[in-house]
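Enquirer: My questions concern the predicted model and sequence given below.
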Amino acid sequence: MTTKTADHITQACSANEIFQIARKACIGSGLTHDRAEDLAEATTLLQCSGHAGLATLHRLLVRQGKAPHTHQLKLSLLAGQMQIDHLRPEAEGVAVIDWLVAGKGPAELHKLDDPLIMAGLLMAAARSYGGQFLVHKAGLSAPIVISDPQRATELASDQGLQLSYQPCASASKSAPVLCRHTEVELAVWQACERLAHLTYVPASAASRQSGAGAGLVDND
């Protein structure tokens, strides 16, 4: 169902629909299936907690589409600490989270693309592992817990920051409340659909012989 307001047209979507269109859009943009799954989970969490997760993901995919052959991770180690000069959620993001959850030490970031998507990845991982991701900045007396999409602004820093992970027995009480349904701008949905369509196999006799579609003969 679509709804028209003074500014734009939106449509109602379920959480599963958000996840599936986000995953397919990522794959259509050339990302691997595992990265697509992680980004889709983060996008769904953001969208279903009242934030523009799908629109932000689409901007990320447009950005990375301009440099499609730069998915190689750019990470380094210094004195047991991971160093990332330029973190992209679709590339280094999940690797950094894996490093932190494994308890190998903190990670230092100097530049970050798409803070909202990175916040979504951190919150999704916190829900899975039951811990907390903390931001440490110069001048702060205490670290900041990334427990809500509003905290994404804490990840945007020109001065650099440090990320760490703290295991705990239960998920944060301040974790966002998720809705099973949400509203998405129709233009954003259609833009993601165009990327998702890149994963589809063109209909032809050859594609049906290889297993796509319903086959060459319908004898039900």
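Expert: Ah, there it is.
Enquirer: from here on, contacts and neighbour counts on C-alpha atoms
Expert: OK.
Enquirer: Helix, strand, or coil at residue 83?
Expert: strand (DSSP: H, G, I helix; E, B strand; the rest coil).
Enquirer: and if you look at residue 190?
Expert: Under three-state DSSP, residue 190 falls in the helix class.
Enquirer: distance of it from residue 145?
Expert: Distance of residue 190 to residue 145, given as C-alpha to C-alpha, to the nearest Å: 34 Å.
Enquirer: Those two: which has the busier surroundings?
Expert: Using other C-alpha atoms under 10 Å as the criterion, residue 190 and residue 145 rank with residue 145 on top: 20 against 12.
Enquirer: Spit out the contact partners of the nearest residue to the more buried one once chain neighbours are set aside.
Expert: Distances taken as C-alpha to C-alpha, 6 or more residues apart in numbering place residue 134 nearest to residue 145, at 4.6 Å, with adjacent residues excluded. Residues in contact with residue 134 (C-alpha atoms under 8 Å, 6 or more residues apart in numbering) are 143, 144, 145, 146, 163, 164, 165, 166.
Enquirer: Pretty sure residue 134 sits in a strand.
Expert: Yes. When three-state DSSP is applied, residue 134 is found to be in a strand.
Enquirer: which residues in this structure form strands?
Expert: For the chain, the strands defined by DSSP state E cover 2-4, 9-14, 76-78, 81-84, 107-109, 132-136, 144-145, 161-166, 181-185.
Enquirer: got the buried residues for the second one?
Expert: Spelled out, it's strand 9-14. 10, 13 (16 or more other C-alpha atoms under 10 Å).
Enquirer: Distance from that strand to the middle of the chain?
Expert: Offset of strand 9-14 from its chain centre (C-alpha atoms, centre = their mean, to the nearest Å): 20 Å.
Enquirer: also this one, for the comparison:
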Amino acid sequence: MSFSLNEVEATSKRATRGAGYGWGLSEEAGKATRWLCAAGLDGAQILADLLDRGLAHAPGRHRPACQGNEWGGDEILCPLATGAALSDHMGSLRTGDITLTNVAAPALLLPFAANIARNLKTPVTITVDGVEVVTDGPSLAVNPALPSDATLVKVALGGILTAPAASASRAVPDPAAWAVLNRFAHRTYAPATEASRLLGAGSGLSDND
């Protein structure tokens, strides 16, 4: 089954919030998942795998220490927190590459790299354990076999975008991954009350007969 990119973004945002992330990073996750799907990758699968790892339960341990050009954390880095930090420190890339160690779901860094490329008006190259990925913002040239975890990720300005992936207008996520996102998303729904059930049924609390 296919879904619109708007639906992918909305579901991913709510799922990320349901997994325990704040609304700010949840919004970033929705946009990132949409961008990945538009680039021809299964963003829903990538996000679902990340959310299942429960990194939001100890966010401070999975954020990078943004000092100098070599970033690490207490434990494996969350790509959402790391991507947001890269966006905040994009100006640092003008003076040198940024190296990240021990990163979960590194494919989720690609949308943040695209945002940097758009803002700095230059392609950005991300090297994930030796695999180079280049984006100019709207487009992506990628080897699809990115690892689920990366030991070393390098982010650098520049690069040549060859054979960009075709842009997709709809997403066809893996059904199991889509079910995971909806499972997390349902955690954000308020439980029904007797009054809301009656209002939803259209009867209200009064009888006009």
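Expert: Structure received. It should be emphasised that the depicted structure is a prediction, and the values quoted were computed from it without experimental measurement.
Enquirer: Tell me the counterpart of residue 34 of structure 1 in structure 2.
Expert: Here residue 34 of structure 1 is matched to residue 24 in structure 2, going by TM-score structural alignment.
Enquirer: How about residue 182 of structure 1?
Expert: Matched by TM-score structural alignment, residue 182 of structure 1 corresponds to residue 171 in structure 2.
Enquirer: Show me which helix runs longest in structure 2.
Expert: Identified as the longest helix of structure 2 according to DSSP state H is helix 23-38.
Enquirer: and the counterpart of residue 17 of structure 1 in structure 2, how many neighbours?
Expert: Per TM-score structural alignment, the equivalent position to residue 17 of structure 1 in structure 2 is residue 7. For residue 7 of structure 2, the count of nearby residues is 14 (other C-alpha under 10 Å).
Enquirer: What distance do you get for residue 7 of structure 2 to residue 181 of structure 2?
Expert: Residue 7 of structure 2 sits 12 Å away from residue 181 of structure 2 when distances are taken as C-alpha to C-alpha.
Enquirer: With distance to residue 65 of structure 1 as new columns, can the strands of structure 1 be given to me in JSON lines?
Expert: Below are those laid out as JSON lines (distance: least, C-alpha to C-alpha, whole Å):
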{"stretch": "strand 2-4", "distance to residue 65 of structure 1": "29"}
{"stretch": "strand 9-14", "distance to residue 65 of structure 1": "25"}
{"stretch": "strand 76-78", "distance to residue 65 of structure 1": "25"}
{"stretch": "strand 81-84", "distance to residue 65 of structure 1": "21"}
{"stretch": "strand 107-109", "distance to residue 65 of structure 1": "23"}
{"stretch": "strand 132-136", "distance to residue 65 of structure 1": "29"}
{"stretch": "strand 144-145", "distance to residue 65 of structure 1": "31"}
{"stretch": "strand 161-166", "distance to residue 65 of structure 1": "27"}
{"stretch": "strand 181-185", "distance to residue 65 of structure 1": "22"}
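Enquirer: Relative to residue 117 of structure 1, which of the ones you listed is closest?
Expert: Shortest distance between residue 117 of structure 1 and the strands of structure 1, using C-alpha to C-alpha, is found for strand 132-136: 14.5 Å.
Enquirer: The closest one vs structure 2, average offset?
Expert: Once the two models are superposed, strand 132-136 of structure 1 sits on average 3.5 Å from its counterpart in structure 2 (mean C-alpha distance after the TM-score superposition for structure 1).
Enquirer: what about the helices in structure 2?
Expert: Assigned by DSSP H, the helices in structure 2 fall at 5-18, 23-38, 43-51, 79-88, 110-120, 175-185, 194-201.
Enquirer: Counterpart of residue 117 of structure 2 over in structure 1?
Expert: Per TM-score structural alignment, the equivalent position to residue 117 of structure 2 in structure 1 is residue 126.
Enquirer: What about the closest residue to that match other than its chain neighbours, how many residues nearby?
Expert: The shortest distance from residue 126 of structure 1 to any non-neighbouring residue, by C-alpha to C-alpha, 6+ apart, is to residue 132 (5.7 Å). As a burial measure, residue 132 of structure 1 scores 24 neighbours (other C-alpha under 10 Å).
Enquirer: right, and residue 132 of structure 1 touches residue 143 too?
Expert: No. At 10.9 Å, residue 132 of structure 1 does not count as touching residue 143 under the criterion of C-alpha atoms under 8 Å.
Enquirer: if we can go back for a sec, conserved subset of the contacts of residue 134 of structure 1 in structure 2?
Expert: Contacts conserved in structure 2 for the contacts of residue 134 of structure 1, counting by both residues aligned by TM-score structural alignment, their matches' C-alpha atoms under 8 Å: 143, 144, 145, 146, 163, 164, 165, 166.
Enquirer: Please pick the buried ones from the residues you listed.
Expert: When these are checked against 16+ other C-alpha under 10 Å, the ones flagged as buried are 144, 145, 146, 163, 164, 165.
Enquirer: Which residues are in contact with the first one?
Expert: With contact taken as C-alpha under 8 Å, 6+ apart, residue 144 of structure 1 is in contact with 134, 135, 136, 154.
Enquirer: Looking at these, spot the one nearest residue 59 of structure 1.
Expert: residue 154 (19.9 Å).
Enquirer: What about the residue nearest to that closest one when sequence neighbours are not counted, how many residues nearby?
Expert: Of all residues not flanking residue 154 of structure 1 in the chain, residue 135 sits nearest, at 7.5 Å (C-alpha to C-alpha, 6+ apart). Using other C-alpha under 10 Å, residue 135 of structure 1 has 22 neighbouring residues.
Enquirer: any idea how far residue 135 of structure 1 is from residue 151 of structure 1?
Expert: 10 Å.
Enquirer: overlap in contacts of the two?
Expert: Both residue 135 of structure 1 and residue 151 are in contact with residue 145, where contact means C-alpha under 8 Å, 6+ apart.
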